[in-house]
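Q: Have a look at this fold, sequence not included:
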């Protein structure tokens, strides 16, 4: 059973991660009013949205190495405080390039996941890792805080005040975490000698496959979080308030269900849960990919016109299902990481998390590109369908290869010529 320190550590880490995630996704709200105020192009808009995602992804790798060497609690506090100056500087930002630079700086908040996941894992036994990491992952709901709180600040005080208010909040969270979060168990700080080097880790094909899986279940979640307000406004002509409400529903449900996904991963295995997640998403993306279509059937006496399109409610329901599946998938991938790399949760978890977070950087840019090329908004989901198809093929061949190696191993162990009973 988890100890009181374990439960307190999990609660504190989840709360701190939620605060960091709300900071990391802050530009999803700030950029919308500035796009018309500063007359930004679509490319400039996409670059601003992607800037925090880029540094958030890349910073997970060095922080993953550091958290395997040093106390995660101290690193967590340092990482939070390092983002405060950038948030304060938002108040004096006056042009696009200043905002772009500050976005890159604020992106360091994305590294909080790598630090927190190692911190949490050290408190729980292997059979409860999926549950613990799933509960910690509920901190993704910090994006929902931003979608509600940041627009209120903008409406009442102006966008310049968003950064200072968030800076004060992040300092308070850092202080609370520093005072109330327990230190890691002593045995967790003594496992460094069993770790593989970066060279060994990066030459393992499995770590790249896990990274690609996480690119879909987390990277596309991040990308949709940033892209959906724009999509709802353009494809369904909704107001900003309505678009934010639908996006909030997607983010909140996908984040909260991650804890349940961790429990399922503990009970049924990370790979089984992940394979089921992929199939659910594949079906939903098939329907979301279909563009509004009008077909003319030339009849004997007259032409018959058939129209097909997905209305906003069906669209939202399919997104809701995808969000739930992605929540399960994010938990199951990290369960698989811990099953295969229990002593390298900082290195391996940081690398996989970085690849996943790069989805939040690359996919919004690709969304805009495919929409420009094909001329319809559902091309967004065609792209996600293609990414998922690659993930599923890789997982299928990995499962086949593993079964083949297992049969070879069993055959090698049983040599009938040496069987003494014959």
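A: Nice, I can see it. Every value quoted in this text rests on a predicted model; they were computed, and no experiment measured them.
Q: Only C-alpha atoms from now on, for both contacts and neighbour counts.
A: OK.
Q: Which helix or strand contains residue 81?
A: Take DSSP states H and E as the rule and residue 81 turns out to sit in helix 72-89.
Q: And here is the other one:
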């Protein structure tokens, strides 16, 4: 018996799913085109929708303190510059670290089961935040612990991306992972937009700042329910520790990680400090009143950075990842240089324009650098084809995606700490941006030298 897919007649599917209790699925094979068209695509897309939603909430909780810190002084809290930036940066440090174990949790527990667990963990920082911000006398170490727990949301990216990888065929992984990543990144922008509005309206009902945490609890409960009811576990999802170990021994993994710190790390780092920088340098523009609601302009930075990420991947497909990444770093150098002259100059709209350029460039570089990873490992596979001990190229490339995403997220900790050090040392953020310019120049030169110029170690390929 044959089935027609498009204009091609294909034999009957060799894939027959077996469903077991707990929504476990055996014999999953998305590379079977007949099975994929008849049954697999609908299942995969259903899981993708709920994965995006859960990851979106993970990013919200991960970056919640970026906007809460700005609202604390109005509630009677007195924090030093260092304390404020620790509250902003510690969730990124914890989240980046959690991405390593989270990468393997899907294979251990199942994608549906781990989504339920990881979403449930988000209830802890969301609930505790609502309690600790009620009393201005709350010790700083308590605030720091609750902020650190927000790192649970940062780990969700790794497990969510790993889970979706198993569901889709090779030809559709890029599209699915791009949607999953973009949906998560938007959580930062939504948190910075929604929290000031809800907190200011809630103040009229004697609630106020605690709502910054509690407002997300119903949405988290929906994600837990959705994962339980609509997502699936794949028995074919296996942790590839051998590939991860082989990828860690590959020098290019560490070079790509540096580039990803410069792109994604810059995006998440600048997104987390943007509300604080506006409040410090332009307090009169920190919020806008619309009726009884307060609106922060800071959400625009994370928004444009998130929306520009998919274009980075598309441009990389057309022009090559190295060329697009080089252009992104060049724009980030221009943006940082411009900020050195405007951050203390008192021109808010010039400051915003320069920062938006930085966000767009970081978003594009984020997408292009991530797209470079499988291409680099494919080129390395071609260059070492004679090595009988080499781990399969595709397996190493897949493992590298998770490892690079984890290492790159540490930029979300580094950037706020550099800004805090500059502010404490010179009462200005200008030295920090000078340091960022230097770092981006080094990363640009690395990209040119290693990936834009054909090299024997990459089988003569230009990435």
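A: Sure thing, it's come through. All figures in this text were calculated on a predicted structure; none of them were measured in a lab.
Q: Report the buried residues of the helix holding residue 81 of structure 1.
A: 72-73, 75-77, 79-81, 83-84, 86-89 (16 or more other C-alpha atoms under 10 Å).
Q: What's the match for residue 156 of structure 2 in structure 1?
A: For residue 156 of structure 2, the aligned residue in structure 1 is residue 112 (criterion: TM-score structural alignment).
Q: and the helix or strand containing its match, how far from the chain's centre?
A: Taking DSSP H and E as the definition, residue 112 of structure 1 sits inside helix 112-121. In terms of C-alpha atoms, centre = their mean, to the nearest Å, the centre of helix 112-121 of structure 1 is set 14 Å apart from its chain centre.
Q: Save the buried residues of helix 72-89 of structure 1 as JSON lines, and put in distance to residue 219 of structure 1 too.
A: Converted to JSON lines, those look like this (distance: C-alpha to C-alpha, whole Å):
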{"residue": "72", "distance to residue 219 of structure 1": "24"}
{"residue": "73", "distance to residue 219 of structure 1": "26"}
{"residue": "75", "distance to residue 219 of structure 1": "24"}
{"residue": "76", "distance to residue 219 of structure 1": "22"}
{"residue": "77", "distance to residue 219 of structure 1": "25"}
{"residue": "79", "distance to residue 219 of structure 1": "22"}
{"residue": "80", "distance to residue 219 of structure 1": "22"}
{"residue": "81", "distance to residue 219 of structure 1": "25"}
{"residue": "83", "distance to residue 219 of structure 1": "22"}
{"residue": "84", "distance to residue 219 of structure 1": "25"}
{"residue": "86", "distance to residue 219 of structure 1": "24"}
{"residue": "87", "distance to residue 219 of structure 1": "24"}
{"residue": "88", "distance to residue 219 of structure 1": "28"}
{"residue": "89", "distance to residue 219 of structure 1": "28"}
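Q: nearest to residue 339 of structure 1, of these?
A: residue 72 (20.7 Å; C-alpha to C-alpha).
Q: Was I right to think that closest one contacts residue 119?
A: Yes. Assessed by C-alpha atoms under 8 Å, residue 72 of structure 1 is found in contact with residue 119 at 5.5 Å.
Q: between these two, what contacts are shared?
A: Common contact partners of residue 72 of structure 1 and residue 119 (C-alpha atoms under 8 Å, 6 or more residues apart in numbering): residue 184.
Q: Now do the helix holding residue 112 of structure 1: which elements does it pack against?
A: In terms of contacts (3 or more C-alpha pairs under 8 Å, 6 or more residues apart in numbering; DSSP states H and E), helix 112-121 of structure 1 is packed against helix 4-24, helix 60-67, helix 72-89, helix 129-137, helix 345-374.
Q: okay, the second one sits on what stretch of structure 2?
A: Helix 60-67 of structure 1 falls opposite residues 99-106 of structure 2 when the two are matched by TM-score structural alignment.
Q: Identify the residues contacting that stretch?
A: For stretch 99-106 of structure 2, the surrounding residues in contact (C-alpha under 8 Å, 6+ apart) are 114, 154-159, 162-163, 237, 239, 402-403, 405-406.
Q: how much does that stretch stray from structure 1?
A: Superposing on structure 1 places stretch 99-106 of structure 2 at an average distance of 1.8 Å from its equivalents, by mean C-alpha distance after the TM-score superposition for structure 1.
Q: quick one: buried residues of that stretch?
A: Buried residues in stretch 99-106 of structure 2, defined by neighbour count with 16+ other C-alpha under 10 Å: 99, 100, 102, 103, 104, 105, 106.
Q: This completes my enquiry, with thanks.
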